[in-house]
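**Q** Return a 3D structure for these sequence lines:
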Amino acid sequence: MSKSKLKNWAKVGLLSVLWCGGLGQTPAQDAESQSAALDRLPKVWQERVHRLTREEFEATLSFWAEKFAPTLTVTKLGESAEGLGIFQIEITDTLVPDTDKQRALITALHGGPERSGTTACLHLIEWLLGESPEAVETRRKQRIRFIPVPNPYAYFVTDRFGNSLKIDPYTGGGVANWDLKTVTFKALDRSPEIRAVIEAIDDFQPEVHLDLHGTGLQ
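**A** Take a look at the predicted model:
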């Protein structure tokens, strides 16, 4: 076999192995390992899994604020119609002046039924509090604010998109609730969740806003 043919054969063989999910695995072995991984996941359709409660969430925020001050601060932006708190978390290196820092806002506006958006927010907060070179550099160069549970009624009570007055903080409840000429929301009295997010954006003026979503529970 010529060297060129041997090289081509080796490339095809390597790609085939990688396509199977890892060195030394056949397609059957790869399928078996994937099946085993799926079997280890919680089966929420068979047995109810624990979901984060409001008490656990607020206790976590208090723990973070105490342990990681002044790097992390917690601010209460407002309350739902039921009196459930809407909280904002900021992370930055306070030893570095804010003058030239980038401003990033991360939310989970559908965090009621789409719980993985909120989960991603909380995991990112934990990562940013770590000592990896990337986390340290991010804290030095950015101010990052999080609103992981903008709609506490949906997240902790119903697992549905809207608040108790059926307004979805992500959509605003439809075009009728917006003044499109002035780009203002007309139903703030019926959506303290939207009021909290809008005021947070106006105050912070983020250069980037990332809204995390996920698979709905419906």
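
**Q** Could you use CA atoms for every contact and neighbour count after this?
**A** Noted.

**Q** what about I194, which helix or strand?
**A** Using DSSP states H and E, I194 maps to helix 192-204.

**Q** Which secondary structure elements does that helix sit against?
**A** In this structure, helix 192-204 packs against strand 72-79, with contacts taken as 3 or more C-alpha pairs under 8 Å, 6 or more residues apart in numbering; DSSP states H and E.

**Q** and if we set it to 10 Å?
**A** Counting contacts by 3 or more C-alpha pairs under 10 Å, 6 or more residues apart in numbering; DSSP states H and E, helix 192-204 packs against strand 72-79, strand 85-91, strand 102-107, strand 142-147, strand 184-185.

**Q** Could you also give me the structure for this second sequence? I'd like to compare it with the first:
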Amino acid sequence: MLRLAMTYTRFGKLEESVDACQRALELARRSRNALALAYGHQCMASSYNASDNFVESLQHYRAMQVQARAAGSRLLEALALSGQGGVVSSQGDVARGDAMIRQASGLYRAIGLPFYLSASLYAEASQARMQGDLPRAVRLLDETVATYQRLPNKTGQWWALTARAGDYLSLKKLAAAEEDLKQALAIARDLNLPLYLSETERQLGKVDAARGEFRASL
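**A** Coordinates of the predicted model:
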């Protein structure tokens, strides 16, 4: 049922997704199993979030966290915190959303899940960027890039490199931005994904433009 709901969400069939999640949650309630309830609330939260129903989404993420604790699942608790942080931040309370995502990162680190941690650090970097703290965003992405180099994940590394390049560009560190984008371009070519290629080339153009503006100001 949960997989069916996520499939509906991926194809934009949001009403069908919510309906499938409601049936999954009802089954979980009948079972009175905390783990099943946590997954049921996660399904509801994700489906409501996809349909921009943020109030309902937040309520279900909170319920998911309660059930995750009851089930003793730190992973699901971290995912619930990440979900809450994203929703709260999107509603304008970036500082509180950032705090929740940091909590999630701490749990992923304690459990020892590097890929979950890397995704969470990427989210933290986005929160730092929204708060104007670009040096912190770069530090967080440094760890993300290092993890993807140690435990190869080319798609994740492309996202981390292009994000860090954007932060370097904003900080006027053009050589560092260009180096990240050259690595990202090599990954995009290796993956043979036109969207990644065009986006990387677009960002390289922004670096060239910034370099030209800098020369013109001398």
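
**Q** Fetch the TM-score of the aligned pair.
**A** Once superposed, chain against chain, the TM-score is 0.25 (TM-score structural alignment, normalised by the length of structure 1); 96 aligned residues with a C-alpha RMSD of 5.8 Å.

**Q** residues of the biggest helix by length in structure 2 that come out buried?
**A** The residue-count maximum for a helix in structure 2 (DSSP state H) belongs to helix 194-217. The neighbour-count check on helix 194-217 of structure 2 (16 or more other C-alpha atoms under 10 Å) flags Y196, L197, E199, T200, E201, Q203, L204, K206, V207, A210, R211 as buried.

**Q** thought the first one was touching Q157?
**A** No - proximity of Y196 of structure 2 to Q157 does not meet the contact threshold set by C-alpha atoms under 10 Å, at 11.8 Å.

**Q** any common contacting residues for these two?
**A** Taking C-alpha atoms under 10 Å, 6 or more residues apart in numbering as the criterion, Y196 of structure 2 and Q157 both touch A184, I187.

**Q** now D39 of structure 1: how far from D203 of structure 1?
**A** Here D39 of structure 1 is placed at a distance of 46 Å from D203 of structure 1 (C-alpha to C-alpha, to the nearest Å).

**Q** Same question for P27 of structure 1.
**A** Per C-alpha to C-alpha, P27 of structure 1 is found 54 Å from D203 of structure 1.

**Q** picking up where we left off before, please convert the helices and strands packed on helix 192-204 of structure 1 to TSV, extending it with distance to R195 of structure 1 and mean neighbour count.
**A** TSV is the format used below for these (distance: least, C-alpha to C-alpha, whole Å; neighbours: other C-alpha atoms under 10 Å):
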stretch	distance to R195 of structure 1	mean neighbour count
strand 72-79	8	17
strand 85-91	11	21
strand 102-107	14	20
strand 142-147	13	23
strand 184-185	9	14
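
**Q** Quick one: those strands as CSV, columns for distance to R54 of structure 1 too.
**A** Formatted as CSV, those follow (distance: least, C-alpha to C-alpha, whole Å):
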stretch, distance to R54 of structure 1
strand 72-79, 13
strand 85-91, 9
strand 102-107, 17
strand 142-147, 14
strand 184-185, 28
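
**Q** Between those strands, which one is closest to L122 of structure 1.
**A** Closest of those to L122 of structure 1 is strand 142-147, at 8.8 Å (criterion: C-alpha to C-alpha).

**Q** and the helix or strand that that closest one is followed by, what other elements does it pack with?
**A** With elements assigned by DSSP H and E, the helix or strand that comes after strand 142-147 of structure 1 is helix 152-153. Contacts defined by 3+ C-alpha pairs under 10 Å, 6+ apart place helix 152-153 of structure 1 against strand 85-91.

**Q** so what does the strand it packs on touch, helix or strand wise?
**A** helix 54-67, strand 72-79, strand 102-107, helix 115-128, helix 133-141, strand 142-147, helix 152-153, helix 192-204.

**Q** do that again at 6 Å, thanks
**A** Packed against strand 85-91 of structure 1 by the contact rule (3 or more C-alpha pairs under 6 Å, 6 or more residues apart in numbering; DSSP states H and E) you find strand 72-79, strand 142-147.

**Q** Tell me how many other residues surround H209 of structure 1.
**A** Counted by other C-alpha atoms under 10 Å, the residues lying close to H209 of structure 1 total 16.

**Q** OK, contacts around it?
**A** For H209 of structure 1, the contacting residues are A104, L105, I106, by C-alpha atoms under 6 Å, 6 or more residues apart in numbering.

**Q** Give me the buried stretch members for the helix or strand containing I187 of structure 2, please.
**A** If you go by DSSP H and E, I187 of structure 2 is part of helix 174-191. If you call a residue buried by 16+ other C-alpha under 10 Å, then helix 174-191 of structure 2 has these buried ones: L174, A177, E178, D180, L181, K182, A184, L185, I187, A188.
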